[in-house]
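K.L.:
3D, please:
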Amino acid sequence: MVNIGSGLGAQIGISAESTYGTFVASSKFIEFTKESLALKKTTAQSMGIAAGRLLPLSARRVLTRKEVQGSLEMEIANKGMGLILQQLMGTTVTPVQQAATTAYLQTHTLASVAGKSLTIQKGVPLTTGTVTDKTLVGCKITSGEFACGVGEMLTGSFEIDGKDSDEGQTLAVASYSNMSPFHFGQMALKTGTFGTEAALDGIRKVSVKIERPQDVERFYANQAALKKEPIENDQVKITGTLESDYVATTLDDLHTSDGATSLVWEFIGPIIASTYAETFRITLPAIRLDEGPPVVDGFGVIKPTFNFTGLYDGTNQPKIEYLSTDVTL
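P.N.:
This is a model prediction of the structure:
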């Protein structure tokens, strides 16, 4: 293969770590659209006075802290998303075969993310075509946002905090299976009583953001300027938006009453086997609408955008279901 000296030659590989911050060679390769993952360093410069010295001395600058920060953006595809979903949601998932078919269901229920981290290996091309290695260890997802609107693909954007960057690893050879993105033509949105939600008309765009707050400032002595694994330090925050045409008062009434409803946002793709189709589904057992009552701002169709917060209904946890041909994450 001829390497290309631009973003066309870039790659991202990921793998689950057994121990936070310990390198594991890439097992999955993500088709991404944009990334900003990079080493962030903190330095201190001595300001000691020395007779006649007009410039700070290079030898008296020290590196006091290192970490990794950034984001990873991608289209959500019909294969290969399991590791990312597991890191966001927390549950350790084993895909379950559906009957005797090639379809396997992953159910990512909201749980603690303690002990969950990734090694992310970036391949960044020089203009010569040589691809340089940037291996990021101890990567934890601190938030994930999914979005899809009219004429769009389903996308995911993930904020990531990491422990360190290593440029001495061997760059893995990327390999990709034939993947297809989920898209608006496959999208459905349902609301109502949990377990019996019904299709909601007029929805043009949906976004759901899941935030996993963590203490990412665990820098201690004896750690060689590196952090220890972040610890969850706040409740999960789930928010989202529903952009719509004003075809019914269902959402408007919920906003007025501040009532709760279960929300199911799903994408149903081609049949894998039997009755099992490629699926990406987010279920939020209880949401409440914060803003967005309809207003008239011209001659056009009324298009309210409702903002919502996801909450716990006391029984059922939010979950992401992913039905694919992936036998493992």
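K.L.:
when you work out contacts or count neighbours from here on, use the C-alpha atoms and nothing else.
P.N.:
Fine.
K.L.:
pull the longest strand from the chain.
P.N.:
strand 131-149 (DSSP state E).
K.L.:
looks to me like Leu189 is in a helix.
P.N.:
No: under DSSP: H, G, I helix; E, B strand; the rest coil, Leu189 sits outside any helix and is assigned strand.
K.L.:
not counting its neighbours along the chain, what's nearest it?
P.N.:
Trp265 (4.7 Å; CA to CA, 6 or more residues apart in numbering).
K.L.:
against Gln69, how distant is the one you found?
P.N.:
30 Å (CA to CA, to the nearest Å).
K.L.:
touching, Glu211 and Val236? I think so.
P.N.:
Yes: assessed by CA atoms under 8 Å, Glu211 is found in contact with Val236 at 5.8 Å.
K.L.:
thinking again about what came up before, buried stuff in the helix or strand encompassing the residue nearest to Leu189?
P.N.:
Element membership for Trp265, per DSSP states H and E: strand 261-273. Of the residues in strand 261-273, 261-269, 272 count as buried by neighbour count, 16 or more other CA atoms under 10 Å.
K.L.:
packing partners of it?
P.N.:
On a contact count with 3 or more CA pairs under 8 Å, 6 or more residues apart in numbering; DSSP states H and E, strand 261-273 meets strand 187-192, strand 276-291.
K.L.:
please provide the structure for the following sequence as well, for comparison with the first:
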Amino acid sequence: MVTQADCSIAFKKEAAYGTAVAVDRFLEFTSETLDLDRAYHQGENMRPGTRVARSQKRILTREGAAGDITQEVQTKGFGALFELAFGVASAWTEIAVDAGVFQSVFTLAKDDFLPSATIQKGVPRLPTATTPGGVDAFTFAGCQVSSIEFEMSSEGVLTMTTSWIGGRAVDTLTPYVPSAGKYPEGCELFSFVDASLVLGGTITMPTSTSLSTGGTVAGNIRECSLSVDQALDDNGRNMGGGGARSRPGAVGLAEITGSLTVEYDTTLITEAVLEQQGLALVLTFEGPTEIGISGLRPVVQIVVPEIKLEGDLPKSNGGDVITHSSDFVGLDPLVAGQEPIYLVYRSADLVL
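P.N.:
Predicted structure coming up:
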């Protein structure tokens, strides 16, 4: 027996692009829009006696899939997803001072192609008078993360939306992989209560076992968002490929963007906007419960060594506290050995 709430999404990294693998990673999600990404051509040749386009002249010209998955980020289970989104993951390393705590640092790929994954979503079907309800499987091979966005709102939790492109036809014949017992256990969420933000100052870059430190802690940020667009190309549909992509999407010039909502209690941000100052940005989200033996907690930390702000000037607010929004772009500081963005994931997971 199933209910309409028994939806699932599972994935697994592929060894070869577009060659489907059996999914084994299940993660909870709040919404998804995975769907067909097809194109059709309707013949336009004229013929006496017909006023409506003819059925035989409608054909498929493009095959694929696309859509978004939105999730509340959890303290376990997200390492493999971060690798797909960024492209490069350092080794999943146990922190020497704290047995049972592992960490990896994710950075942007420097090769043409990001890794790909097979995704299977399970969709429950209502029963009829003669047919019991069940879960139907839709399997998408050759899926790549085209962009990823993080959001933290006041009094909220850290959410993440991944946008996917799939280069193969949807498969409805692969059996549904049951999700029971396959979700990571002991997961918690990253709350606004345990979030902090560094804006400006001098920071140290994270390593495989340490977080970024230093900088100027900002105490006036209500909300923040950050996104990375990998600028994947939409080509690779070549003759002989049946309308599907014969290769993965190739990366373009990545864009790092975001926004801050600020209570107006300092001119730091307005001065940075007006003078186009480069500032370091570090977003740190800690889990609520200690792991390991020395009091460390799970962490998602996003480090952008240099951003430039493109914000609005503060405006009157009818007597209420004045806030203003400031968009920003992340840039390559061109410092030897330094990446334009890092994501650090610290967890009690035993594997990435």
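K.L.:
TM value for the aligned chains?
P.N.:
Here the TM-score for the pair of chains, by TM-score structural alignment, normalised by the length of structure 1, is 0.94; 326 aligned residues with a CA RMSD of 1.7 Å.
K.L.:
who has more neighbours out of Glu211 and Val236 of structure 1?
P.N.:
Between Glu211 of structure 1 and Val236, Glu211 has the larger neighbour count (other CA atoms under 10 Å), namely 21 against 18.
K.L.:
tell me how far the ends of stretch 53-73 of structure 2 are from each other?
P.N.:
Start-to-end span of stretch 53-73 of structure 2 (CA to CA) is 48 Å.
K.L.:
roughly how far does the aligned residue in structure 2 for Ile210 of structure 1 sit from Lys315 of structure 2?
P.N.:
Aligned against structure 2 by TM-score structural alignment, Ile210 of structure 1 finds its counterpart in Val228. Separation of Val228 of structure 2 from Lys315 of structure 2 (CA to CA) stands at 29 Å.
K.L.:
who's more crowded, these two?
P.N.:
Just comparing Val228 of structure 2 and Lys315: by other CA under 10 Å the higher neighbour count belongs to Val228, 21 against 10.
K.L.:
and the strands in the stretch 1-150 of structure 2?
P.N.:
Per DSSP state E, counting those that start in this stretch, the stretch 1-150 of structure 2 carries strands over the ranges 8-13, 25-26, 31-32, 35-36, 39-42, 58-62, 65-72, 87-89, 93-94, 102-108, 117-125, 134-152.
K.L.:
pipe the ones you listed into a markdown table and attach mean neighbour count per row.
P.N.:
Formatted as a markdown table, the strands of the stretch 1-150 of structure 2 follow (neighbours: other CA atoms under 10 Å):
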| stretch | mean neighbour count |
| --- | --- |
| strand 8-13 | 22 |
| strand 25-26 | 22 |
| strand 31-32 | 14 |
| strand 35-36 | 16 |
| strand 39-42 | 12 |
| strand 58-62 | 14 |
| strand 65-72 | 19 |
| strand 87-89 | 20 |
| strand 93-94 | 19 |
| strand 102-108 | 24 |
| strand 117-125 | 23 |
| strand 134-152 | 24 |
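K.L.:
quick one: which of those is nearest Thr202 of structure 2?
P.N.:
Across these, Thr202 of structure 2 has its closest neighbour in strand 102-108 (19.8 Å, CA to CA).
K.L.:
could you tell me where that closest one falls in structure 1?
P.N.:
Using TM-score structural alignment, the residues of structure 1 aligned to strand 102-108 of structure 2 are 104-110.
K.L.:
contacts for the matching stretch?
P.N.:
Where contact means CA atoms under 8 Å, 6 or more residues apart in numbering, the residues beyond stretch 104-110 of structure 1 that reach it are 82, 85-86, 89-98, 317-327.
K.L.:
cheers, nothing more for now.
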